[in-house]
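S.K.: this one's sequence-less:
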């Protein structure tokens, strides 16, 4: 959608998530995850097994990320591709970071569970976009013991149908040659080297390796952690995240969700603990999201937040150093009511596209109650409706009309009014057609099919 709420592109139906614009071979692309089901056999909520699809700016499929690894899936579940729903982050080296979840048997007695218990072992993978080869992998179970998880067993962990989601990986970022890995259920973000060793960890309440957390800087159940260095020496960094601070849907005493940014001294030193940079909330529209969500820094310094389980998006302007809690909300949108509709991630990005498909034109007899009748002095009885799914930068529609489908003349240009434009069909036209006019172009970009008036 545009920032004025007009639809731009409506994608495929089914289990699709994590739609965003990224860069591949120095060109903008559209990527999203598509899978066999977000829960597989309805036993494991908020996970999936599927593929990540990469489309160019004509919406042509140019790559498919389908990691082939050895995973144990829930009973009765089959999948041709095994990428999880949570991450699909492209890197500058033409690879993609994806998550995967593997049902694994392990001893859970240290967490007051069964000795022969079952967990979801969370995997971080780096996959080649050109060959599909898994170039790097990391297992949470090999590096993070199960004790200490904030996620209760609650009857899980006893069989492969209901394994314990003890770690819950939901974001990965390439930081230099290392990997930033976020665990929702440990309230912890880890920096891991290529050998798989944990270099440091920051925990939401204790601070982990960084010392005491600042007032207003604690976090829990977080999503979408991202790190940026603040100096060339890489001794100072800022960690952004979507701090859900809640894990139970509909709980009556939900804690406010915040856009949290912490300034870190590197390497970690408890004597110089994290300092709070932002902890953004909107006092006019407080939200306590229990799942999902994003907090991304835009190129102009604004922070853009998609509130996950709550169907809300907000853009905050840069804030003064003296005010870390209430940034100015300069844009907001709601696309549903409460948590009845959700979006795993939301982004504000620049996207320019020309689909390979043709514009779609429909001609219908005008509704007698339509206000559009007043716009036609000639008393035309038909209206044209034109849309072009996925097209951007269209400013107008050249209208062609005539008595023969092979002899059409341009009779005017209708201003593009959002996703679907309605225009008056000339009364004496037997056939009509439209052509897309893009900003800055003198020629028509693409034409629709010719439509017979009264026979659409």
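M.R.: Everything's here; your move. If you're wondering where the values come from, they're calculated on a predicted model, not measured in any experiment.
S.K.: From now on I want contacts and neighbour counts done on CA atoms only, so please keep to that.
M.R.: Will do.
S.K.: can you give me the strands for the stretch 101-250 of the chain?
M.R.: 117-128, 134-139, 169-175, 178-183, 188-192, 198-203, 223-229, 236-243 (DSSP state E, counting those that start in this stretch).
S.K.: same deal with the stretch 351-456 of the chain?
M.R.: Assigned by DSSP E, counting those that start in this stretch, the stretch 351-456 of the chain shows strands spanning 360-365, 382-387, 394-404, 407-415, 420-424, 431-438, 451-452.
S.K.: which one of those strands is the most hemmed in?
M.R.: Mean neighbour count (mean count of other CA atoms under 10 Å) peaks for strand 431-438 among those, with a mean of 25.
S.K.: which outside residues touch that one?
M.R.: Here strand 431-438 makes contact (CA atoms under 8 Å, 6 or more residues apart in numbering) with 359, 361, 386, 393-405, 408, 425, 443-453.
S.K.: Put this next to the previous one:
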């Protein structure tokens, strides 16, 4: 375990936060630095620590927490190139190509539009420049939270923190989509492949569109592995035979069949045609 006492390396006067009435006491301490992310650097021997209230990222030795450099803020060891300065940021990460990414809130108070930011950090020349930025699609300012996710295909997924949005960009900054949810905030938003088999069984109902024809409606809310549906029919459980197999079509699949008995059962099949769930048609 490593412990870093920030006051040993970061004086209080480097904060960008304003002292509010009543703060600065034992009962109401002043959060002058506000650490919000810690990640292992690419050398495996260092940590990258993001401090929102000093507008800075700190590299620390992973064993003894010695401060190695400061990126950004009023005590930066790096010259910040045009557009490279960030503020009130979150989620600082070193990427495989050596770049450093972060979510640049640039608020609050608002200093500019929020954005995802990829920086080229030259540790020898002590200069940081903008590699790519991922700007908000509109006049959007995230006063807190937010994150930057790099996807396996190189695309970038941005969670907009206190603003109820998430966006995906190409690696070079082209917006692919921008989506919202009903409200609230998201500290971080991520995109992952999702697989699920619900504990509840599938749902199936029937209707009679014509004489001798039964239309079976099949769905399984939350199931991701359904590739097809098998319909079985007969007069009893022991007499069930395969009546039809149909490919899954969206959330609900409908199929017209001529059942061979009064009992109808449907099975959800995976891509290998193995049954992963079943239910009796009501």
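M.R.: Received the coordinates, thanks. Keep in mind it's a predicted model, so treat the numbers as computed, not measured.
S.K.: TM value for the aligned chains?
M.R.: Once superposed, the chains reach a TM-score of 0.81 (TM-score structural alignment, normalised by the length of the second structure), with 277 aligned residues with a CA RMSD of 3.2 Å.
S.K.: quick revisit: with respect to residue 255 of the first structure, which of the strands of the stretch 101-250 of the first structure lies nearest?
M.R.: Between residue 255 of the first structure and the strands of the stretch 101-250 of the first structure, the tightest spacing by CA to CA is seen for strand 236-243, at 10.1 Å.
S.K.: Check which helices and strands that closest one sits against.
M.R.: If you count contacts as 3 or more CA pairs under 8 Å, 6 or more residues apart in numbering; DSSP states H and E, strand 236-243 of the first structure packs onto strand 223-229, strand 258-265, strand 294-297.
S.K.: Give me the range in the second structure that the second one lines up against.
M.R.: The reference is to strand 258-265 of the first structure. Using TM-score structural alignment, strand 258-265 of the first structure corresponds to residues 115-122 of the second structure.
S.K.: What residues of the matching stretch count as buried?
M.R.: For stretch 115-122 of the second structure, burial by neighbour count (16 or more other CA atoms under 10 Å) applies to 115-121.
S.K.: That stretch: average distance to aligned residues in the first structure?
M.R.: After superposition onto the first structure, stretch 115-122 of the second structure sits on average 1.2 Å from its aligned residues (mean CA distance after the TM-score superposition for the first structure).
S.K.: Would you check how far apart residue 138 of the first structure and residue 97 of the first structure are?
M.R.: Shown here: residue 138 of the first structure relative to residue 97 of the first structure, a distance of 11 Å by CA to CA, to the nearest Å.
S.K.: which one of those two has more residues nearby?
M.R.: Legend: neighbour count by other CA atoms under 10 Å for residue 138 of the first structure and residue 97, higher for residue 97 (25 against 22).
S.K.: So which elements touch the one helix or strand that one maps to?
M.R.: Assessed by DSSP states H and E, residue 97 of the first structure sits inside strand 95-106. Judged by 3+ CA pairs under 8 Å, 6+ apart, strand 95-106 of the first structure is in contact with strand 88-90, strand 117-128, strand 169-175.
S.K.: Let me have those in TSV, adding distance to residue 313 of the first structure and mean neighbour count as columns.
M.R.: Formatted as TSV, those follow (distance: least, CA to CA, whole Å; neighbours: other CA atoms under 10 Å):
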stretch	distance to residue 313 of the first structure	mean neighbour count
strand 88-90	21	23
strand 117-128	28	23
strand 169-175	20	23
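S.K.: how about those in JSON lines, adding distance to residue 30 of the first structure?
M.R.: Listed next are these as JSON lines, based on distance: least, CA to CA, whole Å:
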{"stretch": "strand 88-90", "distance to residue 30 of the first structure": "11"}
{"stretch": "strand 117-128", "distance to residue 30 of the first structure": "17"}
{"stretch": "strand 169-175", "distance to residue 30 of the first structure": "18"}
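S.K.: residues in contact with residue 155 of the second structure?
M.R.: Residue 155 of the second structure sits next to 168-171 when contact means CA under 8 Å, 6+ apart.
S.K.: residue in the first structure matching residue 90 of the second structure?
M.R.: In the first structure, residue 90 of the second structure lands on residue 223 (TM-score structural alignment).
S.K.: Just give the number of residues close to the spatially closest residue to that match that is not a sequence neighbour.
M.R.: Leaving aside its sequence neighbours, residue 223 of the first structure sits nearest to residue 242 (CA to CA, 6 or more residues apart in numbering; 5.1 Å). Using other CA under 10 Å, the number of residues around residue 242 of the first structure comes to 31.
S.K.: any idea what residue 242 of the first structure aligns with in the second structure?
M.R.: So, by TM-score structural alignment, residue 242 of the first structure is matched to residue 103.
S.K.: Is its match in contact with residue 147, as I believe?
M.R.: Yes: when contacts are counted by CA atoms under 8 Å, residue 103 of the second structure is listed as touching residue 147 (5.1 Å).
S.K.: who touches both of these two?
M.R.: With CA under 8 Å, 6+ apart, residue 103 of the second structure and residue 147 have common neighbours 90-91, 116, 158.
S.K.: Perfect, that will be all.
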